[in-house]
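1. sequence first, predicted model second:
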Amino acid sequence: MATDVTIPPLGESITEASVGQWLKQPGDAVKADEPIVSLETDKVAVEVPSPVDGVLTEHLAAVGDTVAVGSAIARVEAGAAAAAPAPKAEAPKAAEAPKAEAAKPAAAAPAPAAPAAAEAEAEADYDAISPAVRRLLGDYHLDPASITGSGKDGRLTKADVLTAIDNGSAKLLSSGAKPAAAAPKAARNEERVRMTRLRQTIARRLKEAQNTAAMLTTFNDVDMTAVIAARDTYRDMFEKKHGVRLGFMSFFVKAVTLALRDVPSVNAAIEGDEIVYRDYADIGVAVSSPGGLVVPILRDADKLSFAETEKAIGDFGRRARDGQLKLDELQGGTFTISNGGVFGSLMSTPIINPPQSGVLGMHRIEDRPVVRNGQIAIRPMMYLALSYDHRLIDGREAVTFLVRVKEAIEDPARLLLDM
């Protein structure tokens, strides 16, 4: 008996999604509640499970197709067993060849033949990889040969790559190595890949922010000496007690919540002809995912401890990479922190995430000469950038906010004393 696999409800106001990747192919055995397809919504990837045990008999949509909530996307034959692959036909024996031909010794193959065959085989294997998996390999600069595929005929799936990244078994391409997909130098190839729904949403919202808000960016720098010293002193004790590493982000989250309390307009939003002020701080922390940048929300961040903050951020990062963030974790937020420093950024002008009115950009820590007590000293410095909606936030308020953050980071005791 064939059973339709339908698209479940995906969250408030979401009526459709795109097929991102088929996790099971026709003829594969599936179990009840086993994911068979990954869908891409405007915010996250959602896996749709099989409703019954059986065999997947048919795909009703192709990768990239838009599917509506409630529509059938595949069929499963309940209770059926997977068909065994047919044995490959043996090549016909050359029994009719003249004996003289059989007696002739085989000609020696040219020396380059073996490398050429291996290269052709590697290129053929890469061609069998889906575009979504290719993008993921390219994003992380991974060697596909170092990852074991679990798909049909040993093909790589997105889950295989993410698992290899998580357990550290995936190998990076060496600086001199070329990916298996590299075409001969004489070739000039192009590949057209449809934008994911997440990337389309990111593009649309960023452009809306530029068209709507009167955006301006103010910069400052911060001496990280005190925070680095505190982290080095208490890192081992902190991890032993709380089971999580002490990073820099929890210091900045705390510093931002104190600054938002002192400069409430940065935590406010414009709605029509009204300004909405909040007495709480829901901080969005931008994290990287295979599909693009996502911003999960730390609810009531002003009430979280350092350990609670670090645990939440670490959990967000892992689940963003695995595509397991929930929709409600990406909605709302009153202010955003984006850390481009983890990718090596020295300075940038981040774009606000509407309807928020501000975003703080962190950057890489770099030893630079600065003047301290009339003497030139080498200190670990970081540039901070606050992009804000100038319709709501004046320059004086923006500068005051950055100075509050700077003071709290350069004197971490303020974070403990709520100053």
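-> Okay, I see it. Numbers count the residues shown, from 1 in each chain.

2. contacts, neighbours, all on C-alpha from now
-> OK.

3. sec struct for residue 416, please.
-> Under the three-state scheme (DSSP: H, G, I helix; E, B strand; the rest coil), the conformation of residue 416 reads as helix.

4. how many residues are close by residue 230?
-> Other residues within reach of residue 230 by the criterion other Cα atoms under 10 Å amount to 12.

5. which strand or helix spans residue 162?
-> Assigned by DSSP states H and E, residue 162 falls within helix 158-167.

6. buried residues in the following helix or strand past that helix?
-> Next in sequence after helix 158-167, counting helices and strands by DSSP H and E, comes helix 197-212. With burial defined by 16 or more other Cα atoms under 10 Å, the residues of helix 197-212 counted as buried are 197-199, 202, 205, 209.

7. could you do stretch 236-249 as well?
-> 238, 244-247, 249.

8. look at it and report the distance between its end residues.
-> Taking Cα to Cα, to the nearest Å, stretch 236-249 runs 17 Å from one end to the other.

9. what do you get for stretch 297-304?
-> 13 Å.

10. second structure follows, compare the two:
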Amino acid sequence: MSNEIKVPTFPESVQEGTIATWHKQPGEAFSRDEVIVDIETDKVVQEVPAPADGVLQEIVKGEGETVVSNEVIAIFSAGSAGEAPAAASSESSTPAAKSSSAEIVAAPAAKKMASEKGIDLAAVSGTGKGGLITKEDVASYIKNGAAPAAPAAPAPATPVAPSTKSSAAPAQTPAAAPMRGERIEKRVPMTRLRARIAERLLEASQSTAMLTTFNEVNMAPIMELRAKYKEQFEKSHNGTRLGFMGFFVKAAVEALRRLPAVNTSLDGNDIVYHGYQDIGVAVSTEKGLVVPVLRNAENMSLADVESGIRDFGMRARDGKISIDEMMGGTFTITNGGVFGSLMSTPILNPPQAAILGMHKIQERPMAVNGEVKVLPMMYLALSYDHRLIDGKEAVQFLVAIKNMIEDPARILLEL
């Protein structure tokens, strides 16, 4: 019995997605809840699990194709995963039968690559189940120096591939000296997620009156507090580690309470004042920057904040952050210091009115009560939309953060 695999229902803010990777090919078996395909949206890469045990029969939408909510992307036959080998063998017969047949069985990605490179799929040997030609088979065929046509007689003295450059050198004449370095270029299409990031950053710089104010903070008090209570904190909160980000989130929550203009967004000609603090925490991944949101951070303890941030970081690297977890947010914190940034100008995350940038902790000589001391200092940057926030409020907000970090008791006492 044939069944359909459909695109999950996207949130209202996501109109469409792109098929990123098929983890199964026609003829291959899978188990219920096993990931079949990855769909990339402009916010996150979403994994689509198998609705039941079965064998993949047909891929309707290949890699790189655009899809919408609830669209059919594949057909499968339901049944126990253990029945897969029989189903595959009965469907594909034998390699000899395949070669004698005019029909060539190839994955959509393999067909696309062969079409782009001018490769005759009849000349490519399939290594997939039942002789299926995969994208890797076509790439291997090209890498081995095959011409974009039916296979011809071996050419005697032609260099095979770039990787065999050193072995091909003796065949060159003295007049054709080898190049000292290869000028390699690689062109790849921008992913949907990267394209969306670029679009939002451009939108922020063009549609807001963005301005940045800076300050610096002495991190010694927080570092001493962390060193003193780190082990006890971890034991008391089920392995949750005490980091720096938790202090900044708590300080930001208190500062947003004092200066509500910073906790706003623009909706048409209306200024929306948020009576809650949903703090977005920027997380870097291989596919780009994502900003999961700590909901109602004003009700979270320091341990809750640290645990939430750690969970976001781990799941973001594995591509497990859901779209809903990145929706909304009233204020964002980004930490370029983990990569060594000493100072930067963070770009707004529309429609939010402000974003706080943390940076590298750097020891510097500072004047303290007429004496020069070497202190662990951090530059802070607050970028804000000047249409919503005056310079006075922005500076006061940053000073409030500075005071609470340099005297952590203020966070607890709300001073």
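-> Arrived safely, thanks for sending. Quick caveat, the model's predicted, so the values are computed rather than measured.

11. picking up where we left off before, in the second structure, what stretch matches the helix holding residue 162 of the first structure?
-> The counterpart of helix 158-167 of the first structure in the second structure, using TM-score structural alignment, is absent.

12. and if you look at stretch 226-235 of the first structure?
-> Residues 221-230 of the second structure are matched to stretch 226-235 of the first structure when aligned by TM-score structural alignment.

13. gap between the closest residue to residue 213 of the second structure other than its chain neighbours and residue 334 of the second structure?
-> Leaving out its chain neighbours, the residue that sits closest to residue 213 of the second structure by Cα to Cα, 6 or more residues apart in numbering is residue 382, at 5.4 Å. When Cα to Cα is applied, the distance between residue 382 of the second structure and residue 334 of the second structure equals 10 Å.

14. shared neighbours of these two, anything?
-> Residues touching both residue 382 of the second structure and residue 334 (Cα atoms under 8 Å, 6 or more residues apart in numbering): 346, 355-357.

15. so which of those comes closest to residue 400 of the second structure?
-> Relative to residue 400 of the second structure, the closest of those is residue 356; by Cα to Cα it sits at 12.5 Å.

16. show me what counts as buried in the helix holding residue 162 of the first structure.
-> The neighbour-count check on helix 158-167 of the first structure (16+ other Cα under 10 Å) flags 158-165 as buried.

17. CSV for these, including distance to residue 397 of the first structure?
-> Listed next are the buried residues of helix 158-167 of the first structure as CSV, based on distance: Cα to Cα, whole Å:
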residue, distance to residue 397 of the first structure
158, 45
159, 46
160, 48
161, 45
162, 43
163, 45
164, 46
165, 42
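
18. pretty sure residue 35 of the second structure sits against residue 48.
-> Yes: the pair formed by residue 35 of the second structure and residue 48 meets the contact definition of Cα atoms under 8 Å, at 5.6 Å.

19. so what touches the top helix by length along the first structure?
-> Ranked by number of residues, the top helix in the first structure under DSSP state H is helix 225-242. Contacts of helix 225-242 of the first structure with the rest of the structure, by Cα under 8 Å, 6+ apart, involve 244-248, 251, 307, 379-380, 409-412.

20. also stretch 403-412 of the first structure?
-> Counting by Cα under 8 Å, 6+ apart, stretch 403-412 of the first structure makes contact with 220-227, 251-252, 255-256, 258-259, 414-415, 419, all of which sit outside it.

21. from those, keep the buried residues only.
-> Buried members of the contacts of stretch 403-412 of the first structure, counted by 16+ other Cα under 10 Å: 222-224, 227, 251-252, 255-256, 258-259, 415.

22. let's see which of those end up in helices.
-> Counting by DSSP H, the part of these found in helices is 227, 251-252, 255-256, 258-259, 415.

23. now these in CSV, with distance to residue 25 of the first structure?
-> As requested, those are exported to CSV (distance: Cα to Cα, whole Å):
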residue, distance to residue 25 of the first structure
227, 52
251, 47
252, 46
255, 50
256, 48
258, 52
259, 53
415, 54
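
24. of those residues, which is the nearest to residue 14 of the first structure?
-> Within those, the smallest distance to residue 14 of the first structure is 32.0 Å, found for residue 256 (Cα to Cα).

25. what about stretch 204-220 of the second structure, start to end distance?
-> 35 Å.

26. and stretch 230-249 of the second structure, end to end?
-> Here the two ends of stretch 230-249 of the second structure are set 18 Å apart, with distance taken as Cα to Cα.

27. ugh, wrong one, stretch 5-21 of the first structure
-> Terminal residues of stretch 5-21 of the first structure lie 15 Å apart, using Cα to Cα.

28. show me where the stretch 51-200 of the second structure has strands.
-> Counting by DSSP state E, counting those that start in this stretch, the stretch 51-200 of the second structure has strands at residues 54-59, 66-67, 72-78.

29. pick the most deeply packed of those.
-> strand 54-59 (a mean of 23; mean count of other Cα atoms under 10 Å).

30. what's the average distance of that one to the first structure?
-> When the first structure is superposed, strand 54-59 of the second structure averages 2.1 Å from its matched positions, counting by mean Cα distance after the TM-score superposition for the first structure.

31. now that strand, how far from the centre of its chain.
-> Centroid separation between strand 54-59 of the second structure and its chain, computed with Cα atoms, centre = their mean, to the nearest Å, is 29 Å.

32. now do it: everything it contacts.
-> 24-32, 73-81, 84, 87, 108.

33. of those, buried ones?
-> If you count burial by 16+ other Cα under 10 Å, the buried members of the contacts of strand 54-59 of the second structure come out as 24-31, 73-79, 81, 84, 87, 108.

34. more neighbours, residue 382 and residue 334 of the second structure?
-> residue 382 (24 against 21).

35. does that one sit in a helix or strand, and which one?
-> Residue 382 of the second structure belongs to strand 371-385, assigned by DSSP H and E.

36. mind listing what's buried in that strand?
-> Neighbour-count burial for strand 371-385 of the second structure [16+ other Cα under 10 Å]: 375-385.

37. from residue 361 of the second structure, how far off is the aligned partner of residue 262 of the first structure in the second structure?
-> Under the alignment (TM-score structural alignment), residue 262 of the first structure maps onto residue 258 of the second structure. From residue 258 of the second structure over to residue 361 of the second structure the distance is 27 Å, taken as Cα to Cα.

38. gap between the helix or strand hosting residue 332 of the second structure and the chain center?
-> Residue 332 of the second structure is part of strand 331-335, with elements assigned from DSSP H and E. Distance of strand 331-335 of the second structure from its chain centroid, counting by Cα atoms, centre = their mean, is 17 Å.
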